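**Q** Attaching a predicted model along with its sequence, questions to come.
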Amino acid sequence: MEYLPIFLDLKCKNTLVIGAGDIAFNKIKLLLRANAIINIIAKDLCSEIRYLLAQKKIFWIGQEFKISYLKNVFLVIAATNNTELNKTIFEKCSKLRILVNVVDDQSKCSFIFPSIIDRSPIILAISSGGTAPVLLRLLREKIEAILPKRLGNIANMAGKWRKIIKEKFSNVLERKRFWEKLFNSIFVQHIINGKEKKAISTIEKMITQPNTLIGEIILVGAGPGNSDLLTLRALQVMQEADVVLYDNLVSKDILNLIRRDAKCIYVGKRAGLKSITQKKIIKLLIFLAKQGKRVVRLKGGDAFIFGRGGEELEAAKNANINVQVVPGITAGIGVSAYAGIPLTHRDYAQGVIFITGCKCINNISNNWSVLSDPSYTLVVYMGSLKALEISKKLILHGRLKSTPIAIISQGTTINQQVLIGRLDEIDKIFKLTVSPTLLIIGPVVLLHRKLKWFKNLSNFNNLKTTSSVINI
């Protein structure tokens, strides 16, 4: 983050604008909307600024800049064509620790103006840090189009009732639930349609209704790694969570999408490393939900594909806790697609089988005869754990030593690496990879050469994905 986005309270604070042309006028308009005290230094004033002066909305205090004018000033804007003067203003303000903006010279700014979407009291400010103003304008137009003009009226109405709601619901979580329920009700539509009396009636009715805190557990699949592959429903739920328990494979980009005031608890587990037990995770989920909290269990991939989501859902049901499940794109689907490997193809494979390199608790063994059928693609999660054993069992039961395999590490991310080789080379290839990995076994792997696409797209975006072929 190049700049910290903050909102300044300029009410009744002295600001200084050096320059009085069209550019200065645009900045003055923003300062007026913020109710700042505006002092002008300039030799000549444009007609618009003269009009503001006549209305006594601004003060013209001098024609030449002097350092004495900086006394008791909170914020300064330099909008002149004089490069040396702008430099001097910036240096003096910096020395005195006064916020300063030299228009159109980002190197001489302690703050920059964002693009503003005004639905007062709701204000949205977006910025590209000065890198892409045209892109910023396009984004602003899109956001402007989807935000109702009366959005501020909704906030104003809520503000009027805030004290009453606080007295009615002393518990913070109860108040949060009430406001969420209100803002998802017909109340909003009444305000947008200008029906204030009906909106008030809706609030009064909802206040009298029971607001019992009912906790729930929501299993959310975060997808295979790339935040772009997160589902819309997953994003919505993450924004509504009170607590999020997340796994090791959930990327930082996805974690950054969680509601800011939600409590995030890392319960990641990685094969071969000491970590919190599944039993303790389940106990924590139930404990938090029984406190009336909306608890999101965020897992890489899909919760029901080798994610132990079934165990957690079963435990929640046994504890009589409300549950939801938000499916995610499982690694087998997402990673193979990003590697350009179709798991089924009429000329190569009539089906696909997902297995895991981890053993089940009750040590149920795989049916190697079925897994060794060359007409099926085999996708192995956590395959590095038993790579050599899997290879030997498959070859023993009929798979050819030359069967193509793909080992994809950090799939769908900018660090994706695809290594292609033979089944009898599996142990050697795994030593070249970085976890997490996905193993694909079968003739469909050969299509990677022709169908790979993420590498080319990544090169276009300066991303670093690699693809290698080993002895095949």
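**A** Okay, I see it. Numbers count the residues shown, from 1 in each chain.

**Q** drop to CA atoms for contacts and neighbour counts, all remaining ones
**A** Will do.

**Q** for the residue positioned nearest the centre of the chain, helix, strand, or coil?
**A** Closest to where the C-alpha atoms of the chain average out (C-alpha atoms, centre = their mean) is residue 257, at 2.9 Å. At residue 257 the chain is in coil, as set by DSSP: H, G, I helix; E, B strand; the rest coil.

**Q** Surely it is in contact with residue 234?
**A** No. With contact defined as C-alpha atoms under 8 Å, residue 257 and residue 234 do not form a contacting pair (10.1 Å).

**Q** Which strands and helices lie in contact with the strand or helix carrying residue 92?
**A** If you go by DSSP states H and E, residue 92 is part of helix 83-95. Helices and strands touching helix 83-95, as assessed by 3 or more C-alpha pairs under 8 Å, 6 or more residues apart in numbering; DSSP states H and E, comprise strand 75-78, strand 99-102.

**Q** Which elements pack onto the first one?
**A** Okay, so that is strand 75-78. Contacts defined by 3+ C-alpha pairs under 8 Å, 6+ apart place strand 75-78 against strand 14-18, helix 83-95, strand 99-102.

**Q** redo that, cut-off 7 Å
**A** strand 14-18, strand 99-102 (3 or more C-alpha pairs under 7 Å, 6 or more residues apart in numbering; DSSP states H and E).

**Q** by contact count, what packs against the last one?
**A** To tie it back to what came earlier, the one meant is strand 99-102. Strand 99-102 packs on strand 75-78, helix 83-95, going by 3+ C-alpha pairs under 7 Å, 6+ apart.

**Q** One more to weigh against that first structure:
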Amino acid sequence: MQSPAAPLLFPLFLDLRRRRVLVVGGGSVAARKIEALLEAGADIALVAPALDAALRDLVRAGRITHLAPAFAPAQLDAAWLVVAATDDARVNRAVSEAAQARRIWANVVDDAELASAQLPARVQRGPLQIAISSGGAAPMLARHLREQLEAQLDESLGALAQLLADMRGRIRALLPELGERRAFFRRVLAGSAQSLLRRGDADAARRNVEAELHATTPARRGRVALVGAGPGDPGLLTLRALRLLNEADVILHDRLVSDEVLALARRDATRIEVGKRLGGNHHATQQRIHALMIELAQAGKHVVRLKGGDPFVFGRGGEELEALRERGIDYEVVPGITAAVACAAHAGIPLTHRDHAQSLRLLTAHARDGEASHDWAALAQPGQTLAFYMGVSGLEQLRDNLVGHGLAASTPFALVENGSRPQQRVVAGTLAELPALARLHGVQAPALLIVGEVAALAPRLHWFGAAPLTADDARCRRLPRAA
């Protein structure tokens, strides 16, 4: 037999400030309802024979009143709303019937038939609220949608809503026509105010909105966000990065940013690959990136400069910010999970360990003019982990530098190729075997080299993808053994 259709409820936001709400029930469910009601400024009267610890604390603090141990219909006489949150069906029904007799809205937890009001799943950003209800038919679906919206809606929307609320009178006075106000709000929402609030600059955001309010022929200001795409797994993207990808007009992305991450961006955004390729003129390519960012921002575009890993860890993000600042372009930076953290985690390698490594060094095998110059003697000291970026093409020289300055040839290493991606491979061994093992397995970029005692944990602690390839693998029997 088909269940009756859920009722189509009329959505309504109530002003409960200083208005009495009766809550019947003293457990954790009642406590959750009371928490939301207190945020709305309600005067809470509680009826229950016993209270859980959180509710007892609220009573002692004078934030709610414990009215009585048992429900009586007369307790509803001063109430605007009642919530029945007990595990006793008879009490809940008595509350519902008494409320109906007095024409008072009643919410009965987990019993849609007895309830005349539903408390929805909410997404809140300051004064801005989104309420989601299934009419009591599918509360888990409503919660699921709330979780999705929580991920999509930036916290700065609350500050923007409050700013616009504070200016509401002036906005209506200066822009009396509805069409003018709509155009103004479109400009504000497409402009820099939210970005300024996101970085905590409320004064600049107010000035931005004021400028839009008085603009006669407003021009859209462009901006650039340097966004870390992480190691490639789209699940590791930050919420802020996801939100900016959905606001972007143009995405300038590195070659190694995964298709799965790009698929999360706004569908109609223009995507331009600006990655540097092996053997190319990296300096010229970087200058082209600077020119593109500036040109697009000056044309009023919202640009996301999407970089693998983190923009400020061997990502040349500092150079790009300097170029933007020199031309007066508005910018922000969203960090990403850098390769050392992501690759190590997916290979089961703790970068620090009380027994093996008390410090971590992030290093690059290449500088602006070729091979990086490091203090190799310092890198050869024990008790540390070395994480080398962009080192696949110079493994033999790197190994020789470390061993030549005192690091034991038996020191463990792990090469993590395509870390966090479905095609991840890990090659593990000792420094003596490093170049030969990498050649044997054809390791290619992107790959991160981890050197130190912690790398020896990879064969035992791996959890993602295939087990690490080692010198004990049947294909590696003829490799030179560690000294």
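**A** Yes, it's here. What you see is a predicted model; the values in this text were computed from it and never measured.

**Q** Superpose the two chains and report the TM-score.
**A** With the length set by TM-score structural alignment, normalised by the length of the first structure, the two chains reach a TM-score of 0.57; 310 aligned residues with a C-alpha RMSD of 4.0 Å.

**Q** Residue 411 of the first structure maps to what in the second structure?
**A** Under the alignment (TM-score structural alignment), residue 411 of the first structure pairs with residue 419 in the second structure.

**Q** and that match, helix, strand or coil?
**A** Three-state call for residue 419 of the second structure (three-state DSSP): coil.

**Q** SS state for the nearest residue to it once chain neighbours are set aside?
**A** Excluding its sequence neighbours, the residue lying closest to residue 419 of the second structure (C-alpha to C-alpha, 6 or more residues apart in numbering) is residue 343, at 4.6 Å. Secondary structure, three-state DSSP: residue 343 of the second structure is helix.

**Q** Thought residue 328 was touching residue 223 of the second structure, still the case?
**A** No. At 9.8 Å, residue 223 of the second structure does not count as touching residue 328 under the criterion of C-alpha atoms under 7 Å.

**Q** With neighbour numbers in mind, choose between the two.
**A** Remark: of residue 223 of the second structure and residue 328, residue 223 carries more neighbours, 26 against 12, as counted by other C-alpha atoms under 10 Å.

**Q** rewinding a little: give the aligned range of the helix holding residue 92 of the first structure in the second structure.
**A** Mapped onto the second structure using TM-score structural alignment, helix 83-95 of the first structure spans no residues at all.

**Q** What angle do strand 14-18 and that helix make with each other?
**A** Interaxial angle, helix 83-95 of the first structure versus strand 14-18 (axes from the mean of the first three to the mean of the last three C-alpha atoms, to 10 degrees): 160 degrees.

**Q** one step back: show me what the residue nearest to residue 419 of the second structure aligns to in the first structure.
**A** Checking TM-score structural alignment: residue 343 of the second structure goes with residue 335.

**Q** I'd like to know how far the aligned partner of the residue nearest to the centre of the first structure in the second structure sits from residue 95 of the second structure.
**A** Alignment note (TM-score structural alignment): residue 257 of the first structure maps to residue 264 of the second structure. Going from residue 264 of the second structure to residue 95 of the second structure by C-alpha to C-alpha, to the nearest Å gives 48 Å.

**Q** Same check on residue 123 of the second structure?
**A** Noted for residue 123 of the second structure: a distance of 28 Å to residue 95 of the second structure, by C-alpha to C-alpha.

**Q** If you count surrounding residues, which of the two has more?
**A** With neighbours defined as other C-alpha under 10 Å, residue 123 of the second structure and residue 95 compare such that residue 95 has more, 26 against 19.

**Q** Looks to me like that one is in a helix.
**A** Yes. Counting by three-state DSSP, residue 95 of the second structure is part of a helix.

**Q** what's the nearest residue to it if we skip its chain neighbours?
**A** residue 84 (6.6 Å).

**Q** same check, this time on residue 328 of the first structure
**A** residue 221 (3.9 Å).

**Q** Need the counterpart of the one you found in the second structure.
**A** Aligned by TM-score structural alignment, residue 221 of the first structure pairs with residue 228 of the second structure.

**Q** So its match versus residue 344 of the second structure, what's the distance?
**A** From residue 228 of the second structure over to residue 344 of the second structure (counting by C-alpha to C-alpha), the distance is 18 Å.

**Q** Which one's more surrounded, those two?
**A** Between residue 228 of the second structure and residue 344, residue 228 has the larger neighbour count (other C-alpha under 10 Å), namely 28 against 25.

**Q** Report the contact partners of that one.
**A** Applying C-alpha atoms under 7 Å, 6 or more residues apart in numbering to residue 228 of the second structure gives the contacts 306-311, 334-336.

**Q** Mind picking the two most distant members of those?
**A** Largest separation among the contacts of residue 228 of the second structure by C-alpha to C-alpha: 308 and 334, giving 11.9 Å.

**Q** The match of residue 411 of the first structure - how many residues pack around it?
**A** Number of residues near residue 419 of the second structure (other C-alpha under 10 Å) recorded here: 28.

**Q** does it really touch residue 344, like I thought?
**A** No. The pair residue 419 of the second structure and residue 344 does not pass the contact test of C-alpha under 7 Å, sitting 8.1 Å apart.

**Q** Now list whatever residues contact both of these two.
**A** By C-alpha under 7 Å, 6+ apart, no residue touches both residue 419 of the second structure and residue 344.

**Q** Can you name the residues in contact with stretch 261-271 of the second structure?
**A** The contact list for stretch 261-271 of the second structure, computed with C-alpha under 7 Å, 6+ apart, reads 232, 234, 245-252.
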